[in-house]
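Engineer: Generate coordinates for the sequence data below:
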Amino acid sequence: MTESFLTTLLPQLASGAAHTHALGFAYEGLEGDRVRMRVPYRHDLVGDPETGVLAGGLVTTLLDHAGGLAVWVALDAFRPIATLDLRVDYMRAAQPGRDLLAEARCYRLTRNLAFVRAWAFEDDPADPVAAAQSAYMVSAEGDSRTGANLKPRRAKDPA
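Structural biologist: Presented below is the predicted three-dimensional model:
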C-alpha cells in the first residue's frame, strides 16, 4: 500500500465529506488491514435525550463509512464504491458520554464486489455495541465518474 494513500487520502476520505465532517468522524489509523475511526460523543448526536445514548443511525453510518474505508484499503486505491447490502446487529446501547470507535476489515475482494465486517465499541472490540456485515459494489478501474473512460449515455426519446 502506498504511503501517500495512507497518510493523505485515507484520512480525508474518513472525514472530508459534508456528512462525515458534520458528524465529527475522525480517522484513527490502520492496523494491518483494519481501519479504525472515531466519532466523539456530542449531545446533538444523542438519539434518546432521557438516557443520553447515541442515535442508532449514527452507529449505522459509522459502520458503513468504516466499511467503505476498509474497501479502499483492500483496493490500495480510491475507486468509486456503493453500499449494496448492510446488516447491522445491535448488541447493546452505547454508553452515554463516551466516544464511539469503529473498526472494519475487508475480508473478500472480487473484481466488482467487496465484503466487509465491522464493529462499533467504546474501549474493547470484543465488547461491541453493534456489528455489521456488508457488501459494496466496486467500480471498474478507470471508472472514476469524472468522465474518464466512460461512454456517453444517449437520452431516451420521449414516449
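
Engineer: For the rest of this, base every contact and every neighbour count on C-alpha atoms.
Structural biologist: Will do.

Engineer: Which residue would you name as the spatial centre of the chain?
Structural biologist: residue 65 (1.4 Å; CA atoms, centre = their mean).

Engineer: ok, and the closest non-adjacent residue to it?
Structural biologist: In space, and not counting its chain neighbours, residue 65 is closest to residue 14: 7.4 Å by CA to CA, 6 or more residues apart in numbering.

Engineer: Can you give me the separation between the residue lying closest to residue 80 once chain neighbours are set aside and residue 82?
Structural biologist: If you skip the residues right next to it in sequence, residue 80 has residue 139 as its closest partner in space, 5.5 Å away by CA to CA, 6+ apart. Distance, residue 139 to residue 82, by CA to CA, to the nearest Å: 8 Å.

Engineer: Which one of those two is surrounded by more residues?
Structural biologist: residue 139 (16 against 13; other CA atoms under 10 Å).

Engineer: Please give me every residue in contact with that one.
Structural biologist: Residues counted as contacts of residue 139 (CA atoms under 8 Å, 6 or more residues apart in numbering) are 79, 80, 81, 112.

Engineer: Restricted to strands, list these.
Structural biologist: Counting by DSSP state E, the members of these that fall within strands are residue 81.

Engineer: Just put the contacts of residue 139 in a markdown table and tack on neighbour count and distance to residue 118.
Structural biologist: Output for those, formatted as a markdown table (neighbours: other CA atoms under 10 Å; distance: CA to CA, whole Å):
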| residue | neighbour count | distance to residue 118 |
| --- | --- | --- |
| 79 | 16 | 20 |
| 80 | 17 | 20 |
| 81 | 18 | 17 |
| 112 | 12 | 20 |
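
Engineer: Please give the structure of this sequence too, so both can be compared:
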Amino acid sequence: MKMQMDVTSLTAFLAAHFPQVAGMFAVEAVGEETVIRLKVDESHLRPGGTVSGPSMFALADVGIYLAILARIGPVMLAVTTNATIDFLRKPAAGRDLIAKVRVLKLGRALAVGDALIYSEGGAEPVARASMTYAIPPK
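Structural biologist: Coordinates of the predicted model:
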C-alpha cells in the first residue's frame, strides 16, 4: 500500500496538532512496520524507576494512530474505539521505549493495529497492545 504520510509529515502533524505531547515521541520509520520512540524521562517513571503503564499505553495509542494516518493521510478525527494492552515484563530502567506497529486491517470505517513495545536494545517485548480506531466518513 502506498503511504500517504512519511516520517517528516507525521512528525509535523504531531507537532502542529498535539504540541503538548509531540516532544515525547519520535517517528523513526514508516512502512509495513511503523516505529515510534517514547523519549523516556522522569515524568514517565513510577516508583522503583520503571516506565509506568500509562506511558506505555500512550506510546501504543500514539504509535498505532500515526501508523494508520501514514496510510490514510492527516485525518484529525480518527479516534480510538477499543484498546487492549498486555504488560509482559518490566521495562529496563533509563531506556527509551520503542513501539513496532503494524496495521492489521484498514477498512472504510475502522482500522485495527497492533504494537509490540520494547525497551531500547531489548530483545523481548515489554508490552503488547491492540487497538481499533474509527475513521470518520469523508
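
Engineer: Could you check how far the residue nearest to residue 65 of structure 1 is from residue 57 of structure 1?
Structural biologist: If you go by CA to CA, the gap between residue 14 of structure 1 and residue 57 of structure 1 works out to 17 Å.

Engineer: Could you pick out the longest helix of structure 1?
Structural biologist: Across structure 1, the longest stretch assigned as helix under DSSP state H is helix 56-75.

Engineer: Check which helices and strands it sits against.
Structural biologist: In terms of contacts (3 or more CA pairs under 8 Å, 6 or more residues apart in numbering; DSSP states H and E), helix 56-75 of structure 1 is packed against helix 10-15, strand 34-39, strand 81-90, strand 100-109, strand 113-121, strand 130-138.

Engineer: Distance to residue 21 of structure 1 for the ones you listed - can I get that in JSON lines?
Structural biologist: As requested, the helices and strands packed on helix 56-75 of structure 1 are arranged in JSON lines below (distance: least, CA to CA, whole Å):
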{"stretch": "helix 10-15", "distance to residue 21 of structure 1": "5"}
{"stretch": "strand 34-39", "distance to residue 21 of structure 1": "10"}
{"stretch": "strand 81-90", "distance to residue 21 of structure 1": "19"}
{"stretch": "strand 100-109", "distance to residue 21 of structure 1": "15"}
{"stretch": "strand 113-121", "distance to residue 21 of structure 1": "19"}
{"stretch": "strand 130-138", "distance to residue 21 of structure 1": "22"}
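
Engineer: out of those, nearest to residue 28 of structure 1?
Structural biologist: strand 34-39 (4.9 Å; CA to CA).

Engineer: how much does that closest one stray from structure 2?
Structural biologist: With the two structures superposed, strand 34-39 of structure 1 lies on average 1.1 Å from its match in structure 2, counting by mean CA distance after the TM-score superposition for structure 1.

Engineer: what does that strand correspond to over in structure 2?
Structural biologist: Mapped onto structure 2 with TM-score structural alignment as the criterion, strand 34-39 of structure 1 occupies residues 33-38.

Engineer: so how far is the matching stretch from its chain's centroid?
Structural biologist: 6 Å (CA atoms, centre = their mean, to the nearest Å).

Engineer: how close does whatever residue of structure 2 lines up with residue 110 of structure 1 get to residue 68 of structure 2?
Structural biologist: Matched by TM-score structural alignment, residue 110 of structure 1 corresponds to residue 107 in structure 2. Relative to residue 68 of structure 2, residue 107 of structure 2 is positioned 11 Å away (criterion: CA to CA).

Engineer: The two: which is more packed in?
Structural biologist: Here residue 107 of structure 2 and residue 68 are compared on neighbour count by other CA under 10 Å; more neighbours surround residue 68, at 29 against 9.

Engineer: That one -> structure 1?
Structural biologist: Looking across to structure 1 (by TM-score structural alignment), residue 68 of structure 2 lines up with residue 71.
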